[in-house]
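1. only geometry, no sequence info:
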């Protein structure tokens, strides 16, 4: 069971750092989703993100301290050059569209393709239909998105950064799944080590996680 941490990074030992990227068209609310999750804030006059920024929040998942490092980038085409560096090391991705703008949903396959071209193949992806508070302006039926998510093997939730609906759940879904995958790989390594002690004596097996899981002490260049 995952439980939310505070909005500032606690001083406890960090067991894992998971990099999660937010992608999708401009103005779908990526920065608002991030602000709601990282600081529990929402701004009505949000400015467009220029380039890339990231924020962190530490949570406890199954008694382990997990630092989520959430990256947010401008959805405008002119910032597309940022891609490969942006995706490097990401273990989770949130693919965001606006339920009131059909075009933002129609672009999701393109964003997904870009993600699969640049990110690790085991990255955990959730499709997010944001602005669920604007039900009267909806142009993307929930069923359409659910069907697409099932076909592509993605998690799916509709959120409202404004009303704080499902934002926490969306991040916890991704982070808990990453945690499960990483720990399952560790378990496999332990079993292999214990089961084949003869030829593996003295060797430490390192099984890669779904992508790069970065130990906290190596993050000094980029910790906030």
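-> It's in. Keep in mind that what you see is a predicted model, and the values were worked out from it rather than measured.

2. please count neighbours and contacts with C-alpha atoms only from this point.
-> OK.

3. please enumerate the helices of this structure.
-> 30-39, 83-87, 102-106, 108-118, 142-152, 167-195, 197-200 (DSSP state H).

4. and the residue sitting furthest away from the middle of the chain, what does it touch?
-> Here the chain reaches farthest from its C-alpha mean at residue 198, the gap being 40.0 Å by CA atoms, centre = their mean. Listed by CA atoms under 8 Å, 6 or more residues apart in numbering, the contact set of residue 198 is empty.

5. do I have it right that residue 102 meets residue 142?
-> No - the pair residue 102 / residue 142 is not scored as a contact, 11.8 Å apart, by CA atoms under 8 Å.

6. ok, now how distant is residue 115 from residue 83?
-> Distance of residue 115 to residue 83, given as CA to CA, to the nearest Å: 9 Å.

7. for residue 158, same thing?
-> 25 Å.

8. also residue 188?
-> Going from residue 188 to residue 83 by CA to CA gives 32 Å.

9. same check on residue 95?
-> 14 Å.

10. for the two, indicate the residue with more neighbours.
-> Ranked by neighbour count (other CA atoms under 10 Å), residue 95 and residue 83 place residue 95 first, with 25 against 15.

11. and that one, what does it touch?
-> With CA under 8 Å, 6+ apart, residue 95 has these contacts: 22-24, 108, 111-112, 125-128.

12. try 7 Å this time
-> 22-24, 126-128 (CA atoms under 7 Å, 6 or more residues apart in numbering).

13. residue 76: which of these is nearest?
-> Each of the contacts of residue 95 was scored against residue 76 by CA to CA, and residue 24 proved nearest at 9.2 Å.

14. and the comparison structure, right after this:
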């Protein structure tokens, strides 16, 4: 086996309560927590996957969706190689916000960042959905990004989305990825980064990150 693994950063963005934390935990831990406090600042977890028999580590960054934290979130776009724009298919407001999030990603992330849009809560009955697949696909086609529907609750398409992202990242960023010695990064470990609005530093690798834990507010993040 190779001594080193390739590491790629994927950042999840979107309005609060669209299920970003649930998606991260479903992918990294195969777990679903229907009620938890909303993220304040930044949190990330890791998971090792295999592509064509080669190990690859994804650092999956969970960002706060509240307006007051957007200036902090933007700092993490600069080092992102992949971005998932999440919205809740049962809440039109979260879909209407996608253009604003997309504009921020294009402004602050590298020009070659890979962007997917993901409609969460695909498990809901059609009568509860406010955005149709056709409408979401049309938006994504107009902006030249891929669209997926998923469910953090049932795990529908979660692994497939990250596998697809990882496959593209390995092709596009083969010469730009981080390399970490095997076993230095452990799967499913959550590392929270406490930030203030004046923070300007970029995130460090997980092995050197702050493990004190980010504070959570009292809002319930519906997934």
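-> Received the coordinates, thanks. In this text the structure is predicted, and so the values were computed from the model without any measurement.

15. now do the strands in the second structure.
-> In the second structure, the segments counted as strands under DSSP state E are 4-13, 37-39, 42-51, 54-63, 82-88, 114-120, 146-149, 178-181, 191-193, 216-220.

16. same list (these) but as CSV, adding distance to residue 129 of the second structure.
-> Shown next, in CSV, are the strands of the second structure (distance: least, CA to CA, whole Å):
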stretch, distance to residue 129 of the second structure
strand 4-13, 21
strand 37-39, 23
strand 42-51, 29
strand 54-63, 24
strand 82-88, 9
strand 114-120, 10
strand 146-149, 12
strand 178-181, 39
strand 191-193, 32
strand 216-220, 21
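
17. among those strands, which is the most enclosed?
-> strand 82-88 (a mean of 26; mean count of other CA atoms under 10 Å).

18. rewinding a little: for residue 208 of the first structure, find the nearest of the helices of the first structure.
-> helix 167-195 (7.5 Å).

19. could I get the contacts of residue 95 of the first structure as TSV with distance to residue 178 of the first structure?
-> Output for those, formatted as TSV (distance: CA to CA, whole Å):
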residue	distance to residue 178 of the first structure
22	15
23	18
24	21
126	12
127	15
128	17
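
20. may I ask which two of these are separated the most?
-> 24 and 126 (11.8 Å).

21. return the residues in contact with residue 55 of the second structure.
-> 5, 48-49.

22. let's see that with 6 Å instead.
-> residue 49 (CA atoms under 6 Å, 6 or more residues apart in numbering).

23. if I look at the equivalent of residue 30 of the second structure over in the first structure, how far off is residue 49 of the first structure?
-> Counting by TM-score structural alignment, residue 30 of the second structure corresponds to residue 40 in the first structure. Per CA to CA, residue 40 of the first structure is found 18 Å from residue 49 of the first structure.

24. residue 193 is in contact with residue 42 of the second structure, correct?
-> Yes - the pair residue 42 of the second structure / residue 193 is scored as a contact, 5.3 Å apart, by CA atoms under 6 Å.

25. what is the nearest of the contacts of residue 95 of the first structure to residue 219 of the first structure?
-> residue 22 (19.9 Å).

26. what does that closest one align to in the second structure?
-> Checking TM-score structural alignment: residue 22 of the first structure goes with residue 12.

27. what sits against the closest residue in space to that match that isn't next to it in sequence?
-> Sequence neighbours aside, residue 84 is the residue nearest to residue 12 of the second structure in space, at 4.8 Å (criterion: CA to CA, 6 or more residues apart in numbering). Going by CA under 6 Å, 6+ apart, residue 84 of the second structure touches 12, 115-117.

28. which among those residues gets closest to residue 171 of the second structure?
-> Distances from residue 171 of the second structure to those, taken by CA to CA, are shortest for residue 115, at 14.5 Å.

29. and the closest one, what pairs with it in the first structure?
-> Using TM-score structural alignment, residue 115 of the second structure pairs with residue 125 in the first structure.

30. just checking, that match touches residue 93?
-> Yes - with contact defined as CA under 6 Å, residue 125 of the first structure counts as touching residue 93 (4.8 Å).

31. who touches both of those two?
-> With the criterion set as CA under 6 Å, 6+ apart, the contacts of residue 125 of the first structure and residue 93 do not overlap.
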